[in-house]
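Asks: Below are the sequence and a predicted model for it; my questions follow.
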Amino acid sequence: MKKWIKLISLISVLFIMSCTNDKKVRPDTPENLSLLASLAINNQDYETLKSYFTETRKETINSEYFANLKEIKSNGAEFRTYSYIRINGKSLLLEIIKDQDTKTYKIQNIMVVPKELEGLFNTPNGK
């Protein structure tokens, strides 16, 4: 009888362990990173938001800048993914979507960035 109890206990533990789903959202896609950033802003989690920046750009977000972000709530947020391309001195923005049927990314729209707005995409030292 003790063998059966031990066997059932072992099977139960293995079953419970196999049922736990430890899937966490990681910043491994642009969509996931956007979601995590919006959650950090909503939760007023300055350190987490800062952790999503590249090492060379972490210092660009200070506590004062973050305080301004606190007023933005991402309830009902809309997420879009863009890719910036510079070709022969012209800047383009590609709006990229994920095709749910093929699980590949497709271009939704291409926009020419006006010269007066190109500065938004320039970073110090090209980083």
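Replies: Alright, I've got the coordinates.
Asks: drop to CA atoms for contacts and neighbour counts, all remaining ones
Replies: Will do.
Asks: got a list of what K106 touches?
Replies: For K106, the contact set (CA atoms under 8 Å, 6 or more residues apart in numbering) comprises 96-99.
Asks: here comes the other one, which I'd like you to weigh against the first:
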Amino acid sequence: MKYIKLLVLICVFFVVMVGCSSNKVQPDSTENVAWLMKLAIENDDYEAFDSLFSEGRKGSVSRTDFSEFTNLTTAGANYKKYELVTFENGEMLLVRLTPENEDNKYEIEDVIVVPEEMKVLFKD
């Protein structure tokens, strides 16, 4: 009987410890930042959204623009990884990468030349 009480006590302790842990998603990867952005939009939380921007860019999206984002979101979302390669001559390549594989590697899925009229989107 003593062992059963001890076992129950250990189980209760374990449940309390696991249930009280705070495993909040942190903006420590590109996936997490994108997910936190989507969550902030869905929750109409401009402050959380704005906190994800770099110091020099905070406030760069107005509350009005942010409100329009809420009309765009759906429950499902697809996240892709892209890298932009800009050459000294101004030409740009947009590279779509695979998700990280089991070997902790990324691979190229597609490469496109960025059209001249779209380059303005990528300028600082």
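Replies: Perfect, thanks for sending it. Everything numeric here is computed off the predicted structure, so don't read it as measured data.
Asks: What does the TM-score come to for these two?
Replies: The TM-score (TM-score structural alignment, normalised by the length of structure 2) is 0.80; 121 aligned residues with a CA RMSD of 2.5 Å.
Asks: hang on, the earlier thing: now which of the contacts of K106 of structure 1 would you call buried?
Replies: 96-97 (16 or more other CA atoms under 10 Å).
Asks: Give me the subset of the contacts of K106 of structure 1 that lies in helices.
Replies: Per DSSP state H, helices hold no members of the contacts of K106 of structure 1.
Asks: hey, where'd the strands end up in structure 2?
Replies: With DSSP state E as the criterion, structure 2 has strands at 81-86, 92-97, 108-113.
Asks: Check these for me and report the most buried one.
Replies: Per-stretch averages of neighbours, counted by mean count of other CA atoms under 10 Å, single out strand 92-97 among the strands of structure 2, with a mean of 17.
Asks: picking up where we left off before, mind putting the strands of structure 2 into TSV with distance to F13 of structure 2?
Replies: Output for the strands of structure 2, formatted as TSV (distance: least, CA to CA, whole Å):
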stretch	distance to F13 of structure 2
strand 81-86	42
strand 92-97	44
strand 108-113	48
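Asks: Of the ones you listed, which is nearest K5 of structure 2?
Replies: Proximity to K5 of structure 2 (CA to CA) singles out strand 81-86 among the strands of structure 2, at 52.1 Å.
Asks: by contact count, what packs against that closest one?
Replies: Using 3 or more CA pairs under 8 Å, 6 or more residues apart in numbering; DSSP states H and E, the elements in contact with strand 81-86 of structure 2 are strand 92-97.
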